[in-house]
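> the amino acid sequence is not available; the structure is as follows:
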């Protein structure tokens, strides 16, 4: 009987070593105070920052989803790692906490070190943008399980905050202003629908009859905006005025914004969101998707529609918070991506009757 080694079974250990060495170069850019170990250890250790009286760990995990399929078809692998980081760190941010460290998971059918390194480069880019450490990860080569040329990418982050400083939504009240922070486009949700609507990612992206110089695939691969640094900067000055925060992901406005409100109990009225139509600029990619067949009645239940993060803020401080966001926007500029803009998109109100489902919890008005 012929003897078979690991490589002959489909797992190339040497290629794995090459990939890890490339990862280390990217991870080195994310080193921050508190790291006690780096890539290559059996685990990752991070020291809890000093000065936190009652530390609470806050975690978040997510993947990139089927947006990866577009990256594979376009052979552009260096931005989806940013999406991977963004999906977790923006979730963690909703409690008013900055992510301290991140770990990733890359899986494939046949490992190509250069491709895997490009994926991890994006992860490192996202960590640098967040201000967190890439503390470790895992690369799994699973022949006959994943198709050759296909990769999966997921990860999780952990932050630590003071229990008394947590933003839980309990302080949200009638009359609070809803501040929306602009997205970069579709971000990382709704791509199963996108892939039904767009069949050729090399199509030119035409805007107002003019060639933008980009393909629709390039526009769709624009990475998710990371809101951590601008929001933490605002919280350093206005934390008491910020009563709740939302990361607008899968399910759009209707599914995500109500998640920050406390459930009405003891005969109290339920708080809901009143959203002002046309109070922000909707990125043209959404118009393109509607033109290609997306149900206009359901897009706010699928996509972020140009608002990737929402804060419920005391009305007395709302204008100042918006001004601070917009004044600082250029500090977080990225080439080829419009600066983040903060908008007054609506208000918190009491429901006039029973709240039965998402449509009653988010109401649009002209």
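Okay, I see it. Since the model is a prediction, treat every value here as computed from it, not as a measurement.
> C-alpha only now, for contacts and for neighbours.
Noted.
> what segments of the stretch 1-150 of the chain are strands?
Using DSSP state E, counting those that start in this stretch, the strands of the stretch 1-150 of the chain run over 55-63, 99-108, 133-141.
> out of the ones you listed, which gets nearest to residue 194?
Set against residue 194 and scored by CA to CA, those come closest in strand 55-63, at 17.0 Å.
> for that closest one, packing partners?
Packing partners of strand 55-63 (3 or more CA pairs under 8 Å, 6 or more residues apart in numbering; DSSP states H and E): helix 80-93, strand 151-162.
> now, of the ones you listed, which is deepest in the fold?
Counting by mean count of other CA atoms under 10 Å, helix 80-93 has the highest mean neighbour count of those, with a mean of 29.
> any idea which residue is closest to the centre of the chain?
Taking CA atoms, centre = their mean, the centroid of the chain lies closest to residue 87, which sits 2.9 Å from it.
> for that one, give me its contacts.
Applying CA atoms under 8 Å, 6 or more residues apart in numbering, we find residue 87 in contact with 61-64, 188, 224.
> same question for residue 108.
Here residue 108 is in contact with 140-143, 146-152 (CA under 8 Å, 6+ apart).
> can you point me to the longest helix in this structure?
helix 113-130 (DSSP state H).
> would you mark the buried spots in that helix?
Within helix 113-130, the residues scored as buried using 16 or more other CA atoms under 10 Å are 113, 115-130.
> before we move on, what about stretch 189-209?
Across stretch 189-209, burial judged by 16+ other CA under 10 Å covers 189-191, 194, 197-198, 201, 204-206.
> quick check: end-to-end length of stretch 191-206?
By CA to CA, to the nearest Å, the extent of stretch 191-206 from end to end equals 20 Å.
> list the contacts of that stretch.
Outside stretch 191-206, the residues that touch it by CA under 8 Å, 6+ apart are 65-67, 70, 74, 211-219, 289, 292-294.
> so which of those residues are in strands?
Counting by DSSP state E, the contacts of stretch 191-206 place 211-215 in strands.
> please enumerate the helices of the protein.
Taking DSSP H, the helices of the chain run over residues 13-27, 67-74, 80-93, 113-130, 191-197, 216-220, 228-238, 252-256, 284-291, 315-328, 358-361.
> okay, one more to line up with it:
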């Protein structure tokens, strides 16, 4: 059954028989094969969370004490680590590109992976209210290749320009026998004034969520993506099997001719430094669309999908009543993999890469300000006090834990 025949076109919301249906709701009717999920493709999010908790539990406290440079600053949410630095605070985030690199390695196309690496780190820093200022990379390869390293260098340079950060250094390790193909990760450094963290602690029922559109799959869920592509039998080098055009993003081309499936899957992760750093700084300086205290929280919708919202507050809940349009690749992946709507929203960003939570009385002015700088940014939902869970226009999509 084709999605387009059911009036659900790339995530647009339509009213059919007085019932509002979200783009993925209708995909339940296409599941005539064994449903796929992230765990079956090799990544168990719950097991991963338990392993991280075990690691954190085994770590000792810092030898640096409160008031000293480098002393830890506890902060809920876990999007970045914070340390003291006099009248300022430094924030650090570390992440990699993940198995998206396996597609890049297969196609030998590395033009976008440096952007992915920087994006995954600086976008996390934004979630604590930090301005990213520097980045260092780590490249591991089984053997060196001048052409590959040149492409990676250009991609990292472009990423740092988009993120407005200094590429302060890095490390390249040649590790035959340990790594079998190129891997890329990095660490970003940011700062904010003492007392200027955005934590989610002051969230109140009625606060508004503004969604910022993603550019594609970004850099999460690629074990499932690769498994679905394998099942579908499509070639990464051939024309995309679905219409790729979407009003909220552009496919960054590295070939002439038709847009290929590989190009769609490798489209670089959007870097949200523009406009979020400007929003935070302008609001701190009194020239923004609201006071900085009205910016309650920021969530990076990465691994875990919408369940990332639960990292922002332990008590209140979140309802997505008007989701951003779902990108066409997500519709195709759900259909080809017979993936449930809930699993899609737990694994992927589904078209919303970032969420900003603001006070209700300033939400329209903030939405207008953001949309002028990143078209497609708009209201998606609200905070409530009916339990600590995420709910959605699609009643199947609910989350009670991260």
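Yep, it's here. Please read these numbers as outputs of a predicted model, since none were measured by experiment.
> TM-score for the pair, please.
After superposition, the two chains reach a TM-score (TM-score structural alignment, normalised by the length of structure 1) of 0.75; 286 aligned residues with a CA RMSD of 1.8 Å.
> what is the aligned counterpart of the residue nearest to the centre of structure 1 in structure 2?
For residue 87 of structure 1, the aligned residue in structure 2 is residue 120 (criterion: TM-score structural alignment).
> cool, residue 146 of structure 1 as well?
In structure 2, residue 146 of structure 1 lines up with residue 179, judged by TM-score structural alignment.
> contacting residues around the nearest residue to that match once chain neighbours are set aside?
Nearest residue to residue 179 of structure 2 in three dimensions, chain neighbours excluded: residue 142, at 5.6 Å (CA to CA, 6 or more residues apart in numbering). For residue 142 of structure 2, the contact set (CA under 8 Å, 6+ apart) comprises 174-182.
> and residue 142 of structure 2, how close does it get to residue 174 of structure 2?
Taking CA to CA, one finds residue 142 of structure 2 at 5 Å from residue 174 of structure 2.
> for residue 330 of structure 2, same thing?
Counting by CA to CA - residue 330 of structure 2 and residue 174 of structure 2 are separated by 36 Å.
> same question for residue 216 of structure 2.
Distance of residue 216 of structure 2 to residue 174 of structure 2, computed by CA to CA: 31 Å.
> state the distance from the residue lying closest to residue 280 of structure 2 once chain neighbours are set aside to residue 160 of structure 2.
Once flanking residues are discounted, residue 280 of structure 2 sits nearest to residue 292: 6.4 Å by CA to CA, 6+ apart. Computed as CA to CA, the residue 292 of structure 2 to residue 160 of structure 2 distance reads 26 Å.
> same check on residue 274 of structure 2?
Taking CA to CA as the measure, residue 274 of structure 2 falls 12 Å from residue 160 of structure 2.
> next, format the contacts of residue 142 of structure 2 as a markdown table and append distance to residue 387 of structure 2.
A markdown table is the format used below for those (distance: CA to CA, whole Å):
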| residue | distance to residue 387 of structure 2 |
| --- | --- |
| 174 | 50 |
| 175 | 49 |
| 176 | 51 |
| 177 | 50 |
| 178 | 46 |
| 179 | 45 |
| 180 | 46 |
| 181 | 45 |
| 182 | 44 |
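> looking for the alignment partner of residue 305 of structure 2 in structure 1.
Using TM-score structural alignment as the criterion, the counterpart of residue 305 of structure 2 in structure 1 is residue 252.
> surely its match and residue 298 touch.
No: between residue 252 of structure 1 and residue 298 there is no contact under CA atoms under 8 Å: 9.4 Å.
> what about these two, which has more around it?
Using other CA atoms under 10 Å, the more surrounded residue of residue 252 of structure 1 and residue 298 is residue 252, with 22 against 12.
> quick check: end-to-end length of stretch 174-191 of structure 1?
Terminal-residue distance, stretch 174-191 of structure 1 (CA to CA): 35 Å.
> circling back to that earlier point, list the members of the contacts of residue 108 of structure 1 that persist in structure 2.
Retained in structure 2 by both residues aligned by TM-score structural alignment, their matches' CA atoms under 8 Å are the following of the contacts of residue 108 of structure 1: 140-143, 146-147, 150-152.
> which of the residues you listed count as buried?
Listed as buried from these are 140-142, 150-152; burial here means 16+ other CA under 10 Å.
> of all these, which two lie farthest apart?
Within those, 140 and 150 form the most distant pair, 12.2 Å apart (CA to CA).
> now do the same for residue 198 of structure 1: its match in structure 2.
Matched by TM-score structural alignment, residue 198 of structure 1 corresponds to residue 229 in structure 2.
> kindly report the same for residue 300 of structure 1.
Match for residue 300 of structure 1 (TM-score structural alignment): residue 345.
> its match: neighbouring residues, count only.
Residue 345 of structure 2, neighbours per other CA under 10 Å, totals 23.
> for residue 352 of structure 2, see how far away it is.
Using CA to CA, residue 345 of structure 2 is found at 10 Å from residue 352 of structure 2.
> export the strands of the stretch 1-150 of structure 1 to JSON lines and append columns for distance to residue 24 of structure 1.
Formatted as JSON lines, the strands of the stretch 1-150 of structure 1 follow (distance: least, CA to CA, whole Å):
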{"stretch": "strand 55-63", "distance to residue 24 of structure 1": "21"}
{"stretch": "strand 99-108", "distance to residue 24 of structure 1": "13"}
{"stretch": "strand 133-141", "distance to residue 24 of structure 1": "10"}
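> so which of the ones you listed comes closest to residue 317 of structure 1?
Nearest of those to residue 317 of structure 1, taken as CA to CA: strand 99-108 at 25.8 Å.
> counterpart of the closest one in structure 2, which residues?
Aligned by TM-score structural alignment, strand 99-108 of structure 1 corresponds to residues 132-141 of structure 2.
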